[in-house]
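Enquirer: pasting the structure only:
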């Protein structure tokens, strides 16, 4: 539903039905090397919620997966992860602000855990994120690897091109990323193909507790996608949307 100036996505379900299914909004277009910047005002939180902003390729995991924002139950901090086939690792010294909790990105070797990095900012996920007014997530994928950044809403170091939603960005000015998955021990061309971008909200234990999910919704001011061709930003797609996944007393 379009309600200027927002798009609102809210499933209509019957009170006598089985309840609300998990939700996935996926881009029709696919992207290879690119930058995404997410201006998120509110993310789903609460016990039984599993929100994520991510992207993946066909024939998973052959063309890889990048998790930009992910967590469960509204607890802890954001986790950014790569999921790949064998031969992709991120060992060695990296200049990152987050904490690595795995270096082998192969899903078969890690029970699908991949190679996650936890954000050091308490404002990067859940209620702390929401109470601070949200923030900005950004991801750069290039032949050199994958990088993820996060800036809380009122941080003094938010790059001007991110804060202003500029029509072009310069990631070289963004400072140390939350995580860096370099291509030195993970060949990007053989592990990552064209990706669909996904906004995801998975529920569990919903039917018996619909009132507990009043805050289980995304409010995304905008998502900007910048294609990179041989290191040059080529074009820009801007999507303005608000997603609402709230519960009533009968369903969620």
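Expert: Happy to help now that I have it. This one's a predicted model, so the numbers in the text were calculated from it and none came from an experiment.

Enquirer: C-alpha only now, for contacts and for neighbours.
Expert: Fine.

Enquirer: determine the longest helix present in this structure.
Expert: Taking DSSP state H as the criterion, the chain has its longest helix at helix 126-131.

Enquirer: chain center to that one: distance?
Expert: 16 Å (CA atoms, centre = their mean, to the nearest Å).

Enquirer: which residues does the helix or strand following that helix contact?
Expert: Per DSSP states H and E, the first helix or strand lying C-terminal to helix 126-131 is strand 135-142. In this structure, residues lying in contact with strand 135-142 by CA atoms under 8 Å, 6 or more residues apart in numbering are 32-41, 68-69, 124, 129, 146-154, 162, 171, 188, 228, 231.

Enquirer: same question for stretch 90-98.
Expert: Stretch 90-98 is contacted from outside by 103-105, 115, 117-120, 176-182, 185-186, using CA under 8 Å, 6+ apart.

Enquirer: in that stretch, which residues are buried?
Expert: 90-91, 96-98 (16 or more other CA atoms under 10 Å).

Enquirer: cool, and stretch 182-194?
Expert: Within stretch 182-194, the residues scored as buried using 16+ other CA under 10 Å are 182-183, 186-188, 191-194.

Enquirer: now what about that stretch, what contacts it?
Expert: Here stretch 182-194 makes contact (CA under 8 Å, 6+ apart) with 30-32, 56-58, 62-65, 84-85, 87-91, 142-146.

Enquirer: buried members of these into ChimeraX, please.
Expert: Buried residues among the contacts of stretch 182-194 (16+ other CA under 10 Å), as a ChimeraX selection:
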select :31,32,56,57,62,63,64,65,84,85,88,89,90,91,142,144,145,146
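
Enquirer: structure two is appended below for comparative analysis:
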């Protein structure tokens, strides 16, 4: 299987794609990514807890980051009771956080569908894509949220991914033939999303800008002129996550999407 929670603009890849949850087969960790036209990348040494991979967002893999928490995907995620992801999407950059069920911040535990939320206690994100290295209004328009589970497909079903993990699943050693044709695989009985909620928030004040500041300290102690993710605000309650401004561009003030579930295998 190839489950994902992601967002995309009307035209792909012209209007951008954000992969919040994505993985295949028996992977043990979630993988975040952006997909864009050439010109957007993730800089080296960004403040994040995940492990960077490809940094050019126009590559087929996107610019991806692998989550370091062992219960962020698959069986371990379900065994831990699920978790919560949060995505900050604005002109200062795109930042994604993950917490397992046992370590949720108080601001999320106490949040309701109509309350505001304070993200100042969240700490560094799992994946960080700051401006101005990627010009968010240029590469991303209003986003549509997508949940899907692909059976096999061009990632989960290719031999380099399928054979090491699942080649003994059937007689042919081919993903589609052994798992989809005919009655299908009984393993699919446990391949589902159990979604508690999806919420979107927006700032009530002026939109943040991508102007440089001296506030971001790299993990190695050196400083950079990039803007730190704006993580000190209090945001107003639920809002349409695909809301657009009059010119057709996403409202990039600060909108955070939160999703929680407890059944992804």
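Expert: Perfect, I can see it now. From a predicted model like this one, the values you see are computed outputs, not experimental measurements.

Enquirer: can you say which of the contacts of stretch 90-98 of the first structure are buried?
Expert: Applying 16+ other CA under 10 Å to the contacts of stretch 90-98 of the first structure, the neighbour count classes 103-105, 115, 117-119, 176-182, 186 as buried.

Enquirer: restricted to helices, list these.
Expert: Reading helices off those, I find no matches (DSSP H).

Enquirer: looking at those residues, spot the one nearest residue 79 of the first structure.
Expert: residue 118 (4.6 Å; CA to CA).

Enquirer: what residue of the second structure takes the place of that closest one?
Expert: Under the alignment (TM-score structural alignment), residue 118 of the first structure pairs with residue 66 of the second structure.

Enquirer: residue 30 is in contact with that match, correct?
Expert: Yes: at 6.1 Å, residue 66 of the second structure and residue 30 qualify as touching, with contact defined as CA atoms under 8 Å.

Enquirer: just give me the neighbour total for residue 118 of the second structure.
Expert: By other CA atoms under 10 Å, 17 other residues sit near residue 118 of the second structure.

Enquirer: with adjacent residues omitted, what lies nearest to the corresponding residue of the second structure for residue 148 of the first structure?
Expert: Aligned counterpart of residue 148 of the first structure in the second structure: residue 96 (TM-score structural alignment). Sequence neighbours aside, residue 87 is the residue nearest to residue 96 of the second structure in space, at 4.4 Å (criterion: CA to CA, 6 or more residues apart in numbering).

Enquirer: that neighbour and residue 166 of the second structure: what is the separation?
Expert: Residue 87 of the second structure sits 32 Å away from residue 166 of the second structure, going by CA to CA, to the nearest Å.

Enquirer: which of these two has more neighbours?
Expert: It is residue 87, of residue 87 of the second structure and residue 166, that has more neighbours when counted by other CA under 10 Å, with 21 against 18.

Enquirer: for the counterpart of residue 64 of the first structure in the second structure, what are its contacts?
Expert: Structural alignment (TM-score structural alignment) places residue 64 of the first structure against residue 16 in the second structure. By CA under 8 Å, 6+ apart, the contact set of residue 16 of the second structure is 8-9, 34-37, 139-141.

Enquirer: separation between residue 16 of the second structure and residue 146 of the second structure?
Expert: 13 Å.

Enquirer: joint contacts of those two?
Expert: residue 8.

Enquirer: what residue of the first structure takes the place of residue 163 of the second structure?
Expert: Using TM-score structural alignment, residue 163 of the second structure pairs with nothing in the first structure.

Enquirer: thought residue 258 of the second structure was touching residue 195?
Expert: No: under the criterion of CA under 8 Å, residue 258 of the second structure makes no contact with residue 195, lying 10.5 Å away.

Enquirer: if we can go back for a sec, JSON lines for the contacts of residue 16 of the second structure, including secondary structure and distance to residue 115 of the second structure?
Expert: Shown next, in JSON lines, are the contacts of residue 16 of the second structure (DSSP: H, G, I helix; E, B strand; the rest coil; distance: CA to CA, whole Å):
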{"residue": "8", "secondary structure": "strand", "distance to residue 115 of the second structure": "27"}
{"residue": "9", "secondary structure": "coil", "distance to residue 115 of the second structure": "28"}
{"residue": "34", "secondary structure": "strand", "distance to residue 115 of the second structure": "29"}
{"residue": "35", "secondary structure": "strand", "distance to residue 115 of the second structure": "32"}
{"residue": "36", "secondary structure": "coil", "distance to residue 115 of the second structure": "33"}
{"residue": "37", "secondary structure": "coil", "distance to residue 115 of the second structure": "36"}
{"residue": "139", "secondary structure": "helix", "distance to residue 115 of the second structure": "31"}
{"residue": "140", "secondary structure": "coil", "distance to residue 115 of the second structure": "27"}
{"residue": "141", "secondary structure": "coil", "distance to residue 115 of the second structure": "26"}
